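Novice: no FASTA, just this:
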């Protein structure tokens, strides 16, 4: 099926899939799964891809739009891969959502208590949900990598 789609339709499919991913994220949030800082960050490139898709839908397709969509999808994949690595403890995540309180050696006890009270509750290094053994960040990394390919195919077909 993908082999027969035009460049424009591939781009619209990729943008629509980003919209579905955003809606799914909001539905999980509505169901009580609170997003961490990195979860929220992963949504922005998908929103950019949806906006690119809307531009294509309403004003016409251009190869540059497909390249911009590809860049947005690649950014989403990179952020999601980084987040999945944080969850797997392959590398440290941001201190704001990975339990870090900064340098506490020179902090008074009352300042430390204030830091703990004001720290973010939703942790980036603990998956809220595993689906078939993968976290939502890992699934987003896979989906976003696929979307990067779709946008890329769209750009290639536009260049013909």
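Specialist: It's in. Source: prediction; values computed, not measured. Residues are numbered from 1 along each chain as shown.
Novice: please make it C-alpha for all contacts and neighbour counts, starting now.
Specialist: Will do.
Novice: ok, residue 92 - contacts?
Specialist: 86, 98 (C-alpha atoms under 8 Å, 6 or more residues apart in numbering).
Novice: okay, pairing it with this:
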């Protein structure tokens, strides 16, 4: 496979990830949490990077594509741990203890709580969540971008 073909395939892979996320959001009625959005941003970057790589045929873009995919994979791993209660997520999108809170503090916490929580699993297939699948797929995409970066012409 040529570098150009692999670049096109990887660009389309990130496009497919975004389209899938939008499908879950708009067709499946699974609104994303804050960390779900964070996982999308590197895919948007990879699409732009892929377009530039195809147009300019410069290896630097393959390295940037790999970096973008490693970032979203890392966010996916972190989000997976938050979903599985292995560690706490950002306080702005995860549950927090209500022990010792005054009524006013509890009310303020409830009123400022996000609509979609990062520490709950809205969808799962064979034990894999959307964050798990993003982490795994994006790691594979990162390997693809690295292959493009080091492949001899």
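Specialist: Right, received. Where do you want to start? All values derive from a computational prediction rather than experimental measurement.
Novice: got a TM-score for the two of them?
Specialist: Here the superposed chains carry a TM-score of 0.92, computed using TM-score structural alignment, normalised by the length of structure 2; 152 aligned residues with a C-alpha RMSD of 1.7 Å.
Novice: list the buried residues in stretch 119-133 of structure 2.
Specialist: Of the residues in stretch 119-133 of structure 2, 119-120, 129-133 count as buried by neighbour count, 16 or more other C-alpha atoms under 10 Å.
Novice: my bad, stretch 61-72 of structure 1
Specialist: Burial within stretch 61-72 of structure 1, assessed by neighbour count using 16+ other C-alpha under 10 Å, is assigned to 61-63, 65-72.
Novice: how about stretch 42-62 of structure 2?
Specialist: Buried residues in stretch 42-62 of structure 2 (16+ other C-alpha under 10 Å): 42-47, 49-51, 53-54, 59, 61-62.
Novice: ok, of those, which one's closest to residue 93 of structure 2?
Specialist: residue 42 (19.9 Å; C-alpha to C-alpha).
Novice: the closest one corresponds to which position in structure 1?
Specialist: Under the alignment (TM-score structural alignment), residue 42 of structure 2 pairs with residue 45 of structure 1.
Novice: confirm residue 122 of structure 1 sits in a strand?
Specialist: No - using DSSP: H, G, I helix; E, B strand; the rest coil, the secondary structure at residue 122 of structure 1 is coil, not a strand.
Novice: and residue 95 of structure 2, how many neighbours does it have?
Specialist: By other C-alpha atoms under 10 Å, the residues close to residue 95 of structure 2 number 17.
Novice: doesn't it belong to a helix?
Specialist: No - using three-state DSSP, the assignment for residue 95 of structure 2 is coil, not a helix.
Novice: just the strands in structure 1 please.
Specialist: 130-131, 134-135 (DSSP state E).
Novice: closest one to residue 108 of structure 1 among those strands?
Specialist: strand 134-135 (37.3 Å).
Novice: where in structure 2 does the closest one fall?
Specialist: With TM-score structural alignment as the criterion, strand 134-135 of structure 1 aligns to 128-129.
Novice: contacts for the matching stretch next, please.
Specialist: Here stretch 128-129 of structure 2 has contacts from 80, 121, 123, using C-alpha under 8 Å, 6+ apart.
Novice: JSON lines for the buried residues of stretch 42-62 of structure 2, including distance to residue 10 of structure 2?
Specialist: Below are those laid out as JSON lines (distance: C-alpha to C-alpha, whole Å):
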{"residue": "42", "distance to residue 10 of structure 2": "13"}
{"residue": "43", "distance to residue 10 of structure 2": "10"}
{"residue": "44", "distance to residue 10 of structure 2": "12"}
{"residue": "45", "distance to residue 10 of structure 2": "12"}
{"residue": "46", "distance to residue 10 of structure 2": "8"}
{"residue": "47", "distance to residue 10 of structure 2": "8"}
{"residue": "49", "distance to residue 10 of structure 2": "10"}
{"residue": "50", "distance to residue 10 of structure 2": "7"}
{"residue": "51", "distance to residue 10 of structure 2": "10"}
{"residue": "53", "distance to residue 10 of structure 2": "11"}
{"residue": "54", "distance to residue 10 of structure 2": "11"}
{"residue": "59", "distance to residue 10 of structure 2": "14"}
{"residue": "61", "distance to residue 10 of structure 2": "12"}
{"residue": "62", "distance to residue 10 of structure 2": "10"}
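Novice: quick one, helices of structure 1?
Specialist: 7-30, 37-59, 63-87, 109-118, 136-158 (DSSP state H).
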